[in-house]
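In: here you go, sequence then predicted model.
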Amino acid sequence: MITTRILTGESVGAVLDDLARLRIAVFRDWPYLYEGDHAYEREYLKVYQSPGSVVVAAYDDDDRMVGASTGAPMEDHAGDFATAFANRPERLEEIFYCAESVLLPAYRGHGLGHAFFDGREAQARALGRRYSAFCSVQRPANHPLRPADYRPLDDFWRKRGYEPLSGVVAEFDWKDVDAPVSTKKPLQFWMKTL
C-alpha cells in the first residue's frame, strides 16, 4: 500500500536525507542524467523548509519514502528564475513553483503523479497564488543516452491544464553521468492558472 503525506516547514527537515537519496537515484535516469552529490542535495533542499513550501511524500507499506514532490513560492527561487520570467506579465509573487517530482520506477503508474500535483496545487491555492508553474529539462531527440521507449510527460501535464510558456526557459548547470564536467541545460517552463 502506498500512502502520501503533506509536509511543510520544519517537518521537512526530518526528511531531507530521504529526499536527497531519491533525487540522486531518480534523476540519474533519462532525461536528467544527473550525477548527484549528497552534500549539494542536502543544502539545496533546505529551501523547502521555508514558509509556504511543501513536500508531498509517498511511502510504501514499510514506511520507506519511495517518491516525493516539492513546491515553493516562486520568489524563493527568484535568483534562479527571475531572468526567465523577466518579460512575462505575471509577477513571481503570484506563482507557485512546482519543483521536482521523483518516484522510484517500481511505484509508477499508481496515480502518484496526480497526488503530487494535487498536493502542490492545494498549497498554492492556500497561499492565494494565481498560477502554478514547473520546468522540464530539454534534451535533443537524438541524444545518445535517450532510451528507445522513452515517453515524454507532455500529455499528462496538458491534461492537468499546463501549457509550455513560449520563450520562458531557465538554464541550470549539473554534471551528467557520462560527462567529466558540469554543463548548462535548458529547462522549459509550463504554467496554468489556478
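Out: Alright, I've got the coordinates. Note that the structure is a prediction, hence the values are computed from the model and not measured.
In: can we go C-alpha only for contacts and neighbour counts from here?
Out: Noted.
In: contacts only, for V26.
Out: Applying CA atoms under 8 Å, 6 or more residues apart in numbering, one finds that V26 lies in contact with 102-104.
In: and which of these is nearest R139?
Out: Set against R139, the nearest of those by CA to CA is V102 (18.3 Å).
In: against V55, how distant is the closest one?
Out: Computed with CA to CA, to the nearest Å, the distance linking V102 and V55 is 11 Å.
In: got any residues that touch both of the two?
Out: 68-69.
In: ok, the two, which is more surrounded?
Out: Shown here are V102 and V55; by other CA atoms under 10 Å, V55 has more neighbours (30 against 22).
In: which helix or strand contains the more buried one?
Out: Per DSSP states H and E, V55 falls inside strand 54-59.
In: now D18
Out: Per DSSP H and E: helix 16-26 holds D18.
In: please compare the first structure with the one that follows:
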Amino acid sequence: MPPSATQPTIERLAGDAVLDVLDTVARLRISVFRAYPYLYDGDLEYERDYLKTYAESKGAVVILARAPSGDVIGASTAAPLSDHQPQLAKAFAENGIDPNEVFYCAESVLLPEWRGYGIGHAFFDEREAAAREQGYSIVSFCGVVRPADHPMKPDDYKPLDGFWTKRGYRVLKGIEAPMSWRDVGDTQETKKPMQFWMRRLDRDDDGVWSAR
C-alpha cells in the first residue's frame, strides 16, 4: 500500500511543459525499468534526449502521478505513432494498419510502493482521453517478451496481461518491431522481442488480433 491514505494527483503535460520535468522523469524511468522484465541499464543523457521528443511532437502527452508531497511517483507517455520510433510505424504500415490512425502508448513507470492504488488505470484513462480528443480510434502499446525460464525472473513476478485485457486491449499477432537496449549486467545492447497490444476505442473486440 502507498505510504499515505491521501489520493495522489494526476496531471497531463504537453509541449514545453514537458521540458520542466525531463530530469525527474528520466531518473524515474531508469530506476523503475531496471527491474524485471525490462532490466534496462539506463543512461540519463539518452533518456533526456528521448523524452524531449514528447515536447516536440504535436499530440504527444506525458502523464504524471504525484504524491501528496508533490514528488513525482510515476509517469506515462504517449504520442501519435507516426511521430514515434520509425521502426514501429513501418511495422504497422507493412501489416496493413495506417500508422496515422494509431495513438501509441509508449511507457508507464510507477514506484513499487504506489502500485495497486489505481494509478495504472489513471495513466490509461488520460492517454486514451488524449487519443479521443485528437480523433484517434486505435490505441496500441507493446511490452517486452522474456523467456519463461529467464534467470533474473523473480519468483513472485506477475505479468500485466490480465490488467491490459480488462482495459480492452488484445494481443496483436503478426507485427514485429524489436527494440534494443543494454540489460543490467551486460556490456552491449541486444534486441528484444516486443509483443504489441491494441484497442479500438470505438468498439469492443475479443480474442487475438492478427495483422492483415
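Out: It's in. Keep in mind that this is a model prediction, so the values were computed, not measured.
In: one step back: so how much does the strand holding V55 of the first structure differ from the second structure once superposed?
Out: Comparison of strand 54-59 of the first structure with the second structure after fitting gives an average deviation of 0.6 Å (mean CA distance after the TM-score superposition for the first structure).
In: what lines up with F33 of the second structure in the first structure?
Out: Matched by TM-score structural alignment, F33 of the second structure corresponds to F27 in the first structure.
In: tell me how far that match lies from E163 of the first structure.
Out: F27 of the first structure is 23 Å from E163 of the first structure, by CA to CA.
In: show me which of the two is the more surrounded one.
Out: Taking neighbours as other CA under 10 Å, F27 of the first structure and E163 compare with F27 leading, 20 against 16.
In: dump the residue contacts of the residue lying closest to the more buried one once chain neighbours are set aside.
Out: Nearest residue to F27 of the first structure in three dimensions, chain neighbours excluded: Y34, at 5.4 Å (CA to CA, 6 or more residues apart in numbering). Shown in contact with Y34 of the first structure (CA under 8 Å, 6+ apart): 24, 27-28, 174-177.
In: make CSV out of those and add secondary structure and distance to P147 of the first structure.
Out: Formatted as CSV, the contacts of Y34 of the first structure follow (DSSP: H, G, I helix; E, B strand; the rest coil; distance: CA to CA, whole Å):
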residue, secondary structure, distance to P147 of the first structure
I24, helix, 19
F27, coil, 14
R28, coil, 13
W174, strand, 20
K175, strand, 19
D176, strand, 15
V177, coil, 15
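In: closest one of those residues to D60 of the first structure?
Out: Closest approach to D60 of the first structure among the contacts of Y34 of the first structure (CA to CA): I24, at 18.9 Å.
In: the closest one: how many residues sit nearby?
Out: Using other CA under 10 Å, I24 of the first structure has 18 neighbouring residues.
In: repeat for R29 of the second structure
Out: Number of residues near R29 of the second structure (other CA under 10 Å) recorded here: 24.
In: ok, the counterpart of D37 of the first structure in the second structure - contacts?
Out: Aligning on TM-score structural alignment places D37 of the first structure opposite D43 in the second structure. Applying CA under 8 Å, 6+ apart, one finds that D43 of the second structure lies in contact with I30.
In: just checking, what packs against the helix ranked longest in the first structure?
Out: Across the first structure, the longest stretch assigned as helix under DSSP state H is helix 112-126. In terms of contacts (3 or more CA pairs under 8 Å, 6 or more residues apart in numbering; DSSP states H and E), helix 112-126 of the first structure is packed against strand 54-59, strand 65-73, strand 95-103, strand 131-137.
In: helix, strand or coil for D186 of the second structure?
Out: coil (DSSP: H, G, I helix; E, B strand; the rest coil).
In: give me the distance between the equivalent of it over in the first structure and R108 of the first structure.
Out: Matched to the first structure by TM-score structural alignment, D186 of the second structure sits across from A179. From A179 of the first structure across to R108 of the first structure, the span is 28 Å (CA to CA).
In: and M1 of the first structure, by the same measure?
Out: Remark: distance between M1 of the first structure and R108 of the first structure (CA to CA) = 13 Å.
In: between those two, point out the one with more neighbours.
Out: Neighbour count, other CA under 10 Å: between M1 of the first structure and R108, R108 has more, with 13 against 7.
In: any idea how far that one is from A133 of the first structure?
Out: Noted for R108 of the first structure: a distance of 22 Å to A133 of the first structure, by CA to CA.
In: Provide the aligned range in the first structure for stretch 59-73 of the second structure.
Out: Mapped onto the first structure using TM-score structural alignment, stretch 59-73 of the second structure covers residues 52-66.
In: contact partners of the matching stretch?
Out: So stretch 52-66 of the first structure is contacted by 1-9, 12, 18, 22, 47-48, 67-73, 103-104, 107, 112, 115-116, 119-120, 123, 127 (CA under 8 Å, 6+ apart).
In: quick one: buried ones out of these?
Out: 2, 4, 6-9, 12, 18, 22, 47-48, 67-73, 103, 112, 115-116, 119-120, 123 (16 or more other CA atoms under 10 Å).
In: contact partners for the residue nearest in space to the middle of the first structure?
Out: Geometric centre of the first structure, nearest residue: E100, 1.4 Å, by CA atoms, centre = their mean. With contacts defined as CA under 8 Å, 6+ apart, the neighbours of E100 of the first structure are 68-71.
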